[in-house]
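Participant: Give me a model of this one.
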Amino acid sequence: MPMPNVAPKVRIRGVILTIGITAITIVGTMAGAGLKSDIETKEKQKMITEPTGEDDLIAALEARRRGLVQARATWERKAEALRERITNNAKRNIDSRSGSDNASSGK
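Facilitator: Predicted coordinates for the structure are as follows:
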């Protein structure tokens, strides 16, 4: 069947639209499949990491508590070291001021 006489401009526009629609469909399909596989992977990972029974849940919570207690102890040590540095710096500043006052008044 011979092609009807269609202006070349219209034929080019039709080809461009067809290619564009095909590309959009392919990209959308690939993106949707990727999202679905990501969601399935996350669900599988969640099933693996979630405790299944009460004993597992209690053990997981106790482990989390131990970690938090250790973190708290670390922060308390850091805070105590900071307080000591502040106190030492304050004493040093007081000593340096009183030492310079005595030296200037002694002249």
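Participant: drop to CA atoms for contacts and neighbour counts, all remaining ones
Facilitator: Will do.
Participant: Which helix or strand contains the residue nearest to the spatial centre of the chain?
Facilitator: Nearest to the mean C-alpha position of the chain, by CA atoms, centre = their mean, lies residue 42 at 16.3 Å. Using DSSP states H and E, residue 42 falls within helix 8-49.
Participant: next up, for comparison:
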Amino acid sequence: MPLPSSTPKVRVRGMILTIGITAITVVGTMAGAGLKSDIETKNKQKMIAEPTGEDDLIAALEARRLGLVQARATWEKKAEVLRERMESSSQGNIGGGSASNGASSGK
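Facilitator: A predicted model of the protein is given here:
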């Protein structure tokens, strides 16, 4: 008779596992479908944003080139400032080393 008392527990456990696996599958499917629709939407927007004619393409490329030239000028200015700071600090270290020696010898 112990067999009938353990059988309902097994059935309940099996039902819980089945419901859990089904829920995981449904949620995964819905999430995957949502991601796919997001990717498709982004691709459509990308295609709309791309220039269609040769004149539009040339204008877009010229605008991109202008942005890159401006970025290059900014980086060159930063590099020049850095070079000047490096030169002034190297000159300051040379001068600073001799000044500190003179100050310590005066004690």
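Participant: returning to what we had before: how big's the offset between the helix holding residue 42 of structure 1 and structure 2?
Facilitator: For helix 8-49 of structure 1, the mean deviation from structure 2 after alignment is 1.9 Å (mean CA distance after the TM-score superposition for structure 1).
Participant: following that helix, which helix or strand shows up next?
Facilitator: Where DSSP H and E defines the elements, the next helix or strand beyond helix 8-49 of structure 1 is helix 54-105.
Participant: Now do the SS call for residue 5 of structure 1.
Facilitator: Under DSSP: H, G, I helix; E, B strand; the rest coil, residue 5 of structure 1 falls in the coil class.
Participant: That one: neighbour count?
Facilitator: When neighbours are counted by other CA atoms under 10 Å, residue 5 of structure 1 registers 7.
Participant: What of residue 47 of structure 1?
Facilitator: The number of residues packed near residue 47 of structure 1 is 11, by other CA under 10 Å.
Participant: cool, the one 4 residues further on as well?
Facilitator: Residue 51 of structure 1 has 15 neighbours, counted by other CA under 10 Å.
Participant: isn't it right next to residue 45, touching?
Facilitator: No: using CA atoms under 8 Å, residue 51 of structure 1 makes no contact with residue 45, being 11.8 Å away.
Participant: How far off centre is the helix holding residue 42 of structure 1?
Facilitator: Centre-to-centre, helix 8-49 of structure 1 and its host chain are 27 Å apart (CA atoms, centre = their mean, to the nearest Å).
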